[in-house]
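Just to be clear, the model below is a prediction. Sequence and coordinates:
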Amino acid sequence: MGMQFAEELNIRYLEAYGDSQLIVNQVRGEYEVRNEDLIPYYSAVLEQARKFEGFFIGYIPRAQNTYADALASLATSLALPPGAETIIPVTGRELYYSKLPTGDRSDEATSEEACATTIEFEPRDWRFPYIDYVVYGNLPDDSKEAAAIKRKALRFYYDAVSQTLYRKSHDGVLLQCLSRKEAKEAIKEAHDGICGAHQPGTKLGDRLRRIGYY
């Protein structure tokens, strides 16, 4: 449901975390999904992940996620005084949509196909630590990495409206920061697309900067 809400908010690059190492590794394709009750949820997650331009999921131990854990505990412990009344709006939401097998395919075959469905998850987007620091003031736990991000962040600018990270070039031009997937497309475009002849590495990098990419 969190992924669905992110899609409705027009989030293009989503970084998600879960405190169940089993579930996270199943979604990443590192563990096989054997529980038949989980297969529909697993398939729904993969289908939802494809709707984002970039999606990363990682494991975070519950002990390191105390704030979210406290909110969850608070929600279950809140109670109204005796005799008090309140209105609680409830929104219906489908977690997944079951799909009936077509033709003569059995449920078992459908489950096997669902487990075989894979999606290539990106490594953690290199832009996220800079966005976390510029927007929220959050830094990595590693002191060396945190110091490097604080030093380099002075060259970055985040546009909250377009949800785009830019890097300021030496001449003051803002260069759009690309994900690994976007970078591959930009390199292909600059190397043999509308930009003309095939370019060697140094010249290709200069051409990409002139197009407006970092």
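Everything's here; your move.

For the rest of this, base every contact and every neighbour count on C-alpha atoms.
Fine.

quick one, strands of this structure?
13-18, 54-59, 156-159, 164-168, 174-176 (DSSP state E).

okay, now the one to match up with it:
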Amino acid sequence: MGYDSFESRKALKAQVLADFVAEMTTSTTSEKNKWTIFVDGSSNSQGSGAGIILENGDGVLIEVSLGLSFPTTNNQAEYEAFLAGLRLAEDMGAEEIRIFTDSQLVASQVSGEYQTKEERLLEYLNLIRTKLAKFKETEVKHVPREHNARADVLSKLASTRRKKAGNQSLIQETLTKPSIEKTAEVMHICAVDEQSWMSPVYNFLKSNALPVDAKEAAKIRKRACSYVLLDDKLYRRGFSIPLLKCVEEARVEFILQEIHEGINGQHIGGRSLARKALRAGYYWPTMQNDARDHVLKCDKCQRHGDMHLAPANELKMLISPWPFAWWGMDILGPFPT
């Protein structure tokens, strides 16, 4: 009697297991966060421009025609288009992107195949790599110019017809300076002078600091209800205007002078000047008195203003029962001889 031979099962190969996991694992990124980007830049004697096309898996299509209002070379225009596509993808919340460009130089330098020797292009490359690191997955490919015709047309700021998509939009913008140009850092100092009228309210809203005197502390708490602190700046809640910027004493004279006799100044009266300062969005407690004093000190207002001939007080009639009922006499002398 014959018996079937038994052979033990061999161990699974590690590569087979890895292939199985890769095949059965689904991507966690939704289709709306996967974007395909076509970019192209152009520069000629008439000007420079960039064309960008973004499309995701849900069929959303965005076309951007970006004008460059500064002198560029053709390679710089290609890099500006590449950077503009990355900025748009970041604004749209993209997680996985595929970028296609017809510039062999840009595609090879971004992927690391070519070296970048020009200093200006190296700054562009470093900025691009910084932005690419913000995405989960990126892919940069070079395509022939005929496969990137639409982006090429947009870069030349021309209009073409295209089959309408469900969610299609065309945006035209202008870039005023190179993307690699660094902006000057400005330090904002928002500290309030301790002698200013704003100091008690500002300190209370900023750090909950109050005077030792209980009555003064209660007054400041009550006053603080009408104020709000935004970006370390004090504003007063208004009625017709939502927020009025609080002004220190040192800037009051400049504001009143600009409103009263600036480029749109009409040399208006004190009450109107105070109201116009309110409508301009400013506030300080002594607005009425300061505006009136400013008008009184204005030389042009005193020289060319209307002369008021009316008496200071209301005139009263003198009632006489008969002529010469009242007499008046002045005594003069003695005079020098």
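Perfect, thanks for sending it. As the structure is a prediction and not an experimental result, all values here were calculated from the model.

List the TM-score for the superposed pair.
The TM-score (TM-score structural alignment, normalised by the length of structure 1) is 0.42; 98 aligned residues with a CA RMSD of 2.1 Å.

Quick one: the strands of structure 1 as CSV, columns for distance to residue 129 of structure 1 and mean neighbour count too.
Formatted as CSV, these follow (distance: least, CA to CA, whole Å; neighbours: other CA atoms under 10 Å):
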stretch, distance to residue 129 of structure 1, mean neighbour count
strand 13-18, 11, 16
strand 54-59, 13, 18
strand 156-159, 11, 17
strand 164-168, 11, 19
strand 174-176, 16, 19
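
With residue 25 of structure 1 as the reference, name the closest of the ones you listed.
Nearest of the strands of structure 1 to residue 25 of structure 1, taken as CA to CA: strand 54-59 at 8.2 Å.

so can I have JSON lines of the strands of structure 1 showing distance to residue 5 of structure 1?
Putting the strands of structure 1 into JSON lines (distance: least, CA to CA, whole Å) gives the following:
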{"stretch": "strand 13-18", "distance to residue 5 of structure 1": "11"}
{"stretch": "strand 54-59", "distance to residue 5 of structure 1": "14"}
{"stretch": "strand 156-159", "distance to residue 5 of structure 1": "21"}
{"stretch": "strand 164-168", "distance to residue 5 of structure 1": "20"}
{"stretch": "strand 174-176", "distance to residue 5 of structure 1": "26"}
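
Please, where are all the helices along structure 1?
2-8, 21-27, 39-49, 66-77, 107-116, 128-131, 143-152, 180-192, 201-211 (DSSP state H).

and the longest helix for structure 2?
Assignment by DSSP H gives helix 74-91 as the longest helix of structure 2.

which residues touch that one?
Residues from elsewhere that reach helix 74-91 of structure 2, judged by CA atoms under 8 Å, 6 or more residues apart in numbering: 35, 37-44, 48-54, 97, 101, 103, 106, 121, 124, 128, 131-132, 178-179.

Filter the residues you listed down to the buried ones.
By neighbour count, with 16 or more other CA atoms under 10 Å, the contacts of helix 74-91 of structure 2 hold 35, 37-43, 48-54, 97, 101, 103, 106, 121, 124, 128, 132, 178 as buried.

out of the residues you listed, which are inside helices?
106, 121, 124, 128, 132.

And for residue 49 of structure 1, nearest residue in space, chain neighbours not counted?
The shortest distance from residue 49 of structure 1 to any non-neighbouring residue, by CA to CA, 6 or more residues apart in numbering, is to residue 55 (6.3 Å).

What distance do you get for that neighbour to residue 152 of structure 1?
Applying CA to CA, to the nearest Å, the value for residue 55 of structure 1 to residue 152 of structure 1 is 24 Å.

next one: residue 146 of structure 1
For residue 146 of structure 1 relative to residue 152 of structure 1 (CA to CA), the value is 10 Å.
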